[in-house]
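> need a structure here:
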Amino acid sequence: MIETLLFPFQFAFMNNAFMMMAIIAVPTSLLSCFLVLKGWSLMGDAISHAVLPGIVIAFILGIPLLIGAFVAGMICALSTGFLAGNSRVKQDTVMGVVFSGMFGFGLVLYTQITTDMHLDHILFGNMLGVSVQDLLTAGGIAAVVAVIILAKRREFMLHTFDPVQAQAVGLQVGWLHYGLLAMISLTIVATLSAVGIILAIGLLIAPGAIAFLITKRFAYMLPIAVGVTVFAGLTGVYASFFLDSAPAPTVILVLTIIFIAAFIRANLKMRQAA
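Below you'll find the model as predicted:
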C-alpha cells in the first residue's frame, strides 16, 4: 500500500512537476488576491491569451520565447489601458476585443510557420515535460514577483481599494498600476511551460476567490491563497498520475472543487448569521 502511494515520486518527471507546481503557486496566488479585489480577473485572462503572437514572433526571430510572451503581454495590457481611457467603451469590453484579436493573430501566425512545437503544449502546457531550465526560469520569476508583492503589499492594497486616496497620500499610482500589470505578464510567462496559456487564468483567479470567501481580512487572504494553491497543485499533480490525466487541468479541477466548498461554507455562515 505504501509503495503504491509513493510510486509517483520514483519518477524524475513527476518530481519536476511537483516542484514546478510549488514554484508557480506562490506568485499566481499572491497576484490572484489583488486581481479579484480590484476586479481585474479579465485582465489576467486577456494577457494570458494575448501572449500567443509574441511566442510565435519570438520563434520566427530566433529569440527566447519568454521574451516574446512578456512583450506581447505588456502590449496587451498597455493597449487595453489606453483604449479604455480614451473611449466610451468599458474596460471589460476593450479587454475582450484586444485579447481575442491578439489571440486570433497568434493563431494565424502559427499556421504560417513550420515547427515541431505543438500548439497543445502552448495552450495547455506540458508539466510532465518541464526541464531544469524551466524550473530555474520559473523560480527566478516567482522569487522576484513574490518579493515585490510582499515588500509593497500595503501600497498595492491601498491602490487596489482606493487609488484616489493612494495618490493623495503621495504614492506613485502609475508605477503601482503598471508594475502590477508587468508582474501579471511575468507570472503568466513563468506558468507557460507548466499550465499553458488557457489554464494560467485559473491559477490567477481561483486562489484569490477562494481566500475571499474564507476570510474578510486582506492580511489573511495572502497566506490562505498560497496555502490553498500549493495544496491543490500538489494534490492535482499527484492525483493525475493515478487518474492518467493531464496534471494542469486536474489542478484546476481541484481548485474548482475547493472553490465550490468555500462558496457553500460562506453561504451557510451567512444564513446562520441571518
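
> from here on, contacts and neighbour counts on C-alpha atoms
Fine.

> next SSE downstream of the strand or helix carrying residue 209?
Assigned by DSSP states H and E, residue 209 belongs to helix 173-214. Counting by DSSP H and E, the next helix or strand C-terminal to helix 173-214 is helix 218-243.

> how close does the closest residue to residue 113 other than its chain neighbours get to residue 114?
Among residues not flanking residue 113 along the chain, residue 60 sits closest, at 8.0 Å (CA to CA, 6 or more residues apart in numbering). According to CA to CA, to the nearest Å, residue 60 stands 10 Å off from residue 114.

> show me what stretch 133-151 is in contact with.
Residues from elsewhere that reach stretch 133-151 (CA atoms under 8 Å, 6 or more residues apart in numbering): 16, 19-20, 23-24, 26-27, 30-31, 156, 183, 186-187, 190-191, 193.

> mind listing what's buried in that stretch?
Under the neighbour-count criterion of 16 or more other CA atoms under 10 Å, stretch 133-151 has 134-135, 137-139, 141-142, 145-146, 149 buried.

> for those, work out which two are farthest apart.
Taking CA to CA, the two most distant members of the buried residues of stretch 133-151 are 134 and 149; they sit 22.3 Å apart.

> who has more neighbours out of residue 60 and residue 114?
Between residue 60 and residue 114, residue 60 has the larger neighbour count (other CA atoms under 10 Å), namely 15 against 8.

> which one is the residue nearest the centre of the chain nearest to, not counting chain neighbours?
By CA atoms, centre = their mean, the chain has its centre lying nearest to residue 204, at 3.7 Å. In space, and not counting its chain neighbours, residue 204 is closest to residue 32: 4.7 Å by CA to CA, 6+ apart.

> could you also give me the structure for this second sequence? I'd like to compare it with the first:
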Amino acid sequence: MLSESLLTLLAQPFSYAFMIKAMFGGAAVGALCGLLSCFVTLKGWSLLGDALSHSVVPGVAVAALAGGPFALGAFVAGLLAVLGIGLIERNSVLKNDAVIGVVFTAFFAAGLFIISVFPTNIRIQTILFGNLLGISTADLVQVAVIGVICIITFAVKWKDLLIYCFDPSHARAIGLNVSALHLLLLILLSLAAVAALQAVGALLVVAMLITPGATAQLLTQQFARMLFIAPLLAALACAGGAYVSYFLDGSTGGAIVVLQTVMFILALLFAPAKGILASRRRKALNREAAR
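Have a look, this model is predicted:
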C-alpha cells in the first residue's frame, strides 16, 4: 500500500497538462541552450551570454507595449546589443569586458524603466524569472521553430563554427568568412536566449547558456561528444527542475539552475579525467613514482 501511494504521489504531476507542457518545453529549451553552450564555452563568451540574457528585456517591454510578439522584440533587442558592443569595441580603447558590462546594464535598465513608466499586462517577475509552468502551446511552437532553425544551421555549419571558435586566425587563413560566422553565432545565441526567457527568465538565461557546456567539457575531451552530453544534461535538468518544483512549490527557473549547478559540481569532483579527485590521484601517483 505504501509503495502504491508513493508511486501515485510521484506520478501526480503527469496528470496535469500544464506540467507535461512545462517538462516537455523545458527539456526542449534546455537541449537547445545546451547545444549552444558548447560553443559559448569553447569561444570564451560567457560574459557575452550574460549580456544577451539581460539585453532582451527592453525588447520584451517594447513588444508588450506595441502588442507584438515578445520573441521578435527580444530577438531584435539582443541583436542591437551585440552590434552595439562590436561598434563600441572597434571605435574605442575599452576592453571587451568593460564594453559588455556597460551595454548590457544599459539595456537591462532601459527595459526596467520602460516597464515602470508604461505599465503593461506583462509582469516584471515573468521577464526576470520566467514562467515555465505557464508555457502555452504557442510558446512550445515558438521553441520548436527556433530549435529547428538552430539544428539545421548547426548541421550545415558546425564544422566551420568549430574551426572559428577554436582558432579564428586559422579559419580566416583557410578562406572561411569569419565575420559571417561571428554574426551567425551571435544570432543563434540571441534565438536561444529568446527561447530560454520563458523557462528561466532573463536573470537565469546565462546559466542555461554556460553551465551545460562547462559540465560537458569536464566529462569529455572530445568536442563532438560535448555536443551530445551538454544538451542531454540540460534537458534532464530542465525537465527535472519543473518536476521537483511541483512538489516544493518553488521557483521553477531556480530549481532548474540549481539542478544544473549540482550536475556541474558532481562533474567537477568526480569526472574521470578532469575532476578534482582524479587530479589529486594523478598527483599522488606522480609523487610516489618520483620517490
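
> tell me the buried residues in stretch 176-191 of the first structure?
By 16+ other CA under 10 Å, the buried positions in stretch 176-191 of the first structure come out as 176, 180-191.

> residues in contact with that stretch: which ones?
For stretch 176-191 of the first structure, contacts defined as CA under 8 Å, 6+ apart pick out 24, 27-28, 31, 44, 47-48, 66, 69-70, 73-74, 77, 137-138, 141-142, 145, 155-156, 159, 197, 200.

> how much does that stretch stray from the second structure?
Superposed on the second structure, stretch 176-191 of the first structure shows a mean distance to its aligned partners of 0.7 Å (mean CA distance after the TM-score superposition for the first structure).

> quick check: angle from the helix holding residue 209 of the first structure to helix 218-243?
Between helix 173-214 of the first structure and helix 218-243, the angle comes out at 70 degrees (axes from the mean of the first three to the mean of the last three CA atoms, to 10 degrees).

> counterpart of helix 173-214 of the first structure in the second structure, which residues?
The aligned range for helix 173-214 of the first structure in the second structure is 178-219, by TM-score structural alignment.

> so what's the gap between the matching stretch and the chain middle?
4 Å (CA atoms, centre = their mean, to the nearest Å).

> do the same with stretch 213-223 of the first structure
With CA atoms, centre = their mean as the basis, stretch 213-223 of the first structure stands 19 Å off its chain's centre.

> end to end, how far does it reach?
First residue to last in stretch 213-223 of the first structure (CA to CA) measures 14 Å.

> so which bits of that stretch are buried?
By neighbour count on 16+ other CA under 10 Å, the buried set for stretch 213-223 of the first structure is 213-214, 221-222.

> over to stretch 264-273 of the first structure?
By 16+ other CA under 10 Å, the buried positions in stretch 264-273 of the first structure come out as residue 266.

> same check on stretch 234-244 of the second structure?
By neighbour count with 16+ other CA under 10 Å, stretch 234-244 of the second structure contains the buried residues 234-244.

> that one vs the first structure, average distance?
Counting by mean CA distance after the TM-score superposition for the first structure, stretch 234-244 of the second structure comes out at 1.3 Å.

> what do we get in the second structure for residue 123 of the first structure?
In the second structure, the residue paired with residue 123 of the first structure is residue 128, using TM-score structural alignment.

> top helix in the second structure by residue count?
Looking across the second structure with DSSP state H, the single longest helix is helix 137-166.

> next SSE after it?
Downstream of helix 137-166 of the second structure, the first helix or strand assigned by DSSP H and E is helix 168-173.

> how far apart are that next one and its match in the first structure?
If you overlay the two and look at helix 168-173 of the second structure, the average distance to its match in the first structure is 0.6 Å (mean CA distance after the TM-score superposition for the first structure).

> again, but for stretch 75-84 of the second structure
With mean CA distance after the TM-score superposition for the first structure, stretch 75-84 of the second structure departs from the first structure by a mean of 0.5 Å once superposed.

> which residues are in contact with that stretch?
Residues from elsewhere that reach stretch 75-84 of the second structure (CA under 8 Å, 6+ apart): 51-53, 55-59, 103-104, 107, 186-187, 190-191, 194.

> where does it end up in the first structure?
By TM-score structural alignment, stretch 75-84 of the second structure lines up with residues 70-79 in the first structure.

> ok, now stretch 253-262 of the second structure?
Counting by TM-score structural alignment, stretch 253-262 of the second structure corresponds to 248-257 in the first structure.

> residue 164 of the second structure -> the first structure?
Counting by TM-score structural alignment, residue 164 of the second structure lines up with residue 159 in the first structure.

> burial check on the closest residue to its match other than its chain neighbours, number of neighbours?
Spatial nearest neighbour of residue 159 of the first structure, excluding adjacent residues (CA to CA, 6+ apart): residue 166 at 5.5 Å. Neighbour count of residue 166 of the first structure, defined by other CA under 10 Å: 19.

> thought residue 166 of the first structure was touching residue 157?
No. Using CA atoms under 8 Å, residue 166 of the first structure makes no contact with residue 157, being 9.3 Å away.
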